[in-house]
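Novice: what's the 3D shape of this:
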Amino acid sequence: MTTTTTTTGPRVVDLALGDPGHPAPAAVRVALRRAAERTSFGYAPASGFGALRESLAEKLTRSNRIAARPGEVVVTTGASQGIYATLAALCAPGDRVLVPAPGYPAYRAACRTLGLVVVDYPVGRGQDAAPDWARLEALAGDARVLLWNYPSNPTGTIADPAWYPRLYALLDAHPGLTAVSDEVYEELCFDAPHVSPAAAAGPVADRIVSVFSFSKAYAMTGMRVGYLHARAELAARISRAHWGVGMSTPAVSQLCALAVLHGAGDYPEEHRGVLRAGRDLLAGALSAAGLSVELPSAGCFLWLDVAGSGLDGLSWTRAASEHCRVLVAPGRDFGPDCGDRVRISFAAPTVQLTAAAERFSRWAAAGWPGEGRPGPGAAPSPAPSAAVAVQP
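Specialist: This is a model prediction of the structure:
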């Protein structure tokens, strides 16, 4: 193997996963210390602790404009398991699920595990950010679920509320279709606020399941606390499906989530500032290196077009590992027609982002050497294998 960079900073920089490098709120540490004084923990209720569900219903009503009651809220082991349980409650093997492309890889993994048929629908960004409505309308007739993901992973696009009437009309025209709205990045919006589609859905509100998480907004990925809102009857079915997969969300994690709701109100704004700085640092280096960089409006990823390097996304991913010791995720894992893209997290600590930016710059200066295309002055060096991101 060859390398064109020096190894300043961490030996390996992992930017493949969306794992926040910012410390969690102080309220989490306080809650953990208090939990450590308890002598025992039993199973939590299937749908989550009552106090947490009450607080989440208040949050959904206040912040998301979703008129929620505690009986309509289910606490899940991360948003991913919430989506999985929702699909299990709504679908039977062979049912068709409309999945955004590009989109979070775990959507497809969940569908495969449940024996469901993935039907991709294109979503864009920038001037072409809206989903392909013509494609959706053509496919909706025999689909059971529409997976809707805004703010988007991986593109960082925020939904324009002007799109929602078309979404509502689609649901109204197809009574067998339910929209599952993944809103994990709701607190990580840089350019415009997130608006939940269920907020103004009117008659079709009962056919929108809204999914959220503490992972990204509060740097609590390892705590595995997600939650969702659905009509009461469907929420009960989702809760049973969730119980069948993982019983209940860990009690300690729920206590931390409750502490955050009541004691970390200013944290997301601070977290956004850190992420924005990381975004701009990494984007600036890659742009200066000659790649076309579109700044995401939300989330914690650059959805990078690497065609300017002369490499495709998979080759770029492997070469970044080999030449820079930086792990990124190849675009092909997020859907068809993404072969020239890679996804790069800017949620890592500043020291790691700085090291990655310096290594990318040196790699570019050497002419983007890749597989079968060594750069000048290359020397043998061990390097890790490229990682594939499956993080929400």
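Novice: For the rest of this, base every contact and every neighbour count on C-alpha atoms.
Specialist: Fine.
Novice: how near is the nearest residue to residue 95 once chain neighbours are set aside to residue 238?
Specialist: Excluding its sequence neighbours, the residue lying closest to residue 95 (C-alpha to C-alpha, 6 or more residues apart in numbering) is residue 116, at 5.2 Å. Distance of residue 116 to residue 238, computed by C-alpha to C-alpha, to the nearest Å: 17 Å.
Novice: this one as well, want them side by side:
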Amino acid sequence: MNIAEEMSDVIPLQIGEPAVQTPDHIKQAAIKAIENGFTHYTANAGTASVREAISRRMKRDYNVNVPINRILVSAGAVSALNLALLSIAEIGEEVLLPDPAYPNYESLIRMQGAIPVFYQTNAENDFLPDVSDIEKRITPFTKAIIINSPSNPTGAVFTEEKWQQILQLAKEHELYIISDELYDELIYEGKHVSPLSVDPSMKDQIISIFGFSKVYAMTGWRLAYAIVPEKLWYVMCKLQEPVTTCAPSISQKAGEAALDGPKDFVKEMLDMYKENRDIACELLKQYQVDFITPKGAFYIPIDISYTGMSAKEFAIELLMTQKVSVAPCDTFGPSGKSLIRICFAGDMEQLKEGLKRLGEFYQKKANT
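Specialist: Take a look at the predicted model:
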């Protein structure tokens, strides 16, 4: 991104940023909050009214009853992840995370002196993990398992059966599950399954994190929320004070409008993303690029191992010669050294042109 910013006419396929704008009714709620002087601190956990809206949403969408003293509103999903890890993992303890995975998982774990341990996900199995492989990596120091569904960068979507296996494993080994569900409404095949609805009896071991950035095109509003065990709620509220104090008050009012307002926008955006995904996959097939069709989120992982280049080498040369910016996945985990990631949430025409250039570049490198 830093290199691309110094160049002109670059086609950006690297960042997970929706091309659409935040819906008007959400913007208007924020404007009204400003006009009414709602511009001050809130409680660490967020306002009661936004937490009540979240509680209604969890009942409406997942048939899960969540009292507001288990809901923590945060300044983005990364902040919620940070607070969750700070509340459960001590220095030297281990947290399991998928390979490949959103890079901030590893960064957050390392920042607090805990140890990241990767478990494998395989393209042959739609990037879903083998639970027996996860179990092999559990030690007396293991504290939690991070699950991301739909996944960044793979687009993998966990089935209810897979969740049952994961939850049984967590129960047997007394581990926390940190479930990153940021893309929960962006699914093209199947449906989103939240672990809270699979086994409500495990509510004291599940931390589910949701957000507004991707589903409501609110990346700059910095707003997310975590559904947490009651015993951790007070701890995470206390930790939020020195980290960010609270989520932005104006954003919280916008979040209420998003949760309680019309959902036409989400359906329209999902239809657009699905069209983009299908076109992108068809183009990649034409250039004989090796990839797995994502079932959720808005990324496609591309295997560039046939080129003999590392992910970073491929991404930099593609940028410098073709003016197309992609994300090299070598920071997404050990398996990412031969993967790049594209985002298909942007402008359709740019996506087509970018993939044309990428495909031609790939073929040239793969055949040399």
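Novice: Which one of residue 116 and residue 238 of the first structure is surrounded by more residues?
Specialist: More crowded of residue 116 of the first structure and residue 238, by other C-alpha atoms under 10 Å: residue 238, with 28 against 21.
Novice: So that one belongs to a helix, correct?
Specialist: Yes - counting by DSSP: H, G, I helix; E, B strand; the rest coil, residue 238 of the first structure is part of a helix.
Novice: contacting residues for whatever residue of the second structure lines up with it?
Specialist: Residue 238 of the first structure maps onto residue 236 in the second structure, with residues paired by TM-score structural alignment. Neighbour list for residue 236 of the second structure: 72, 83, 84, 87 [criterion: C-alpha atoms under 8 Å, 6 or more residues apart in numbering].
Novice: which residues touch the equivalent of residue 101 of the first structure over in the second structure?
Specialist: Mapped onto the second structure by TM-score structural alignment, residue 101 of the first structure lines up with residue 99. Residues near residue 99 of the second structure by C-alpha under 8 Å, 6+ apart: 118, 119, 120, 121, 332, 333, 334, 335, 336.
Novice: Next, find the distance separating the equivalent of the third one over in the first structure from residue 207 of the first structure.
Specialist: In other words, residue 120 of the second structure. Under the alignment (TM-score structural alignment), residue 120 of the second structure pairs with residue 122 of the first structure. With distances taken as C-alpha to C-alpha, residue 122 of the first structure is found 22 Å from residue 207 of the first structure.
Novice: Show me which of the two is the more surrounded one.
Specialist: The residue with more neighbours, out of residue 122 of the first structure and residue 207 and counting by other C-alpha under 10 Å, is residue 207; that gives 22 against 19.
Novice: Pretty sure the more buried one sits against residue 172.
Specialist: No - using C-alpha atoms under 8 Å, residue 207 of the first structure makes no contact with residue 172, being 9.4 Å away.
Novice: Let me know the secondary structure of residue 120 of the second structure.
Specialist: Per three-state DSSP, the local secondary structure of residue 120 of the second structure is strand.
Novice: so how far is residue 183 of the second structure from the nearest residue to it once chain neighbours are set aside?
Specialist: Leaving out its chain neighbours, the residue that sits closest to residue 120 of the second structure by C-alpha to C-alpha, 6+ apart is residue 99, at 5.2 Å. Separation of residue 99 of the second structure from residue 183 of the second structure (C-alpha to C-alpha) stands at 18 Å.
Novice: quick one on the thing from earlier: tell me the one among the contacts of residue 99 of the second structure nearest to residue 216 of the second structure.
Specialist: The closest of the contacts of residue 99 of the second structure to residue 216 of the second structure turns out to be residue 332 (C-alpha to C-alpha; 25.1 Å).
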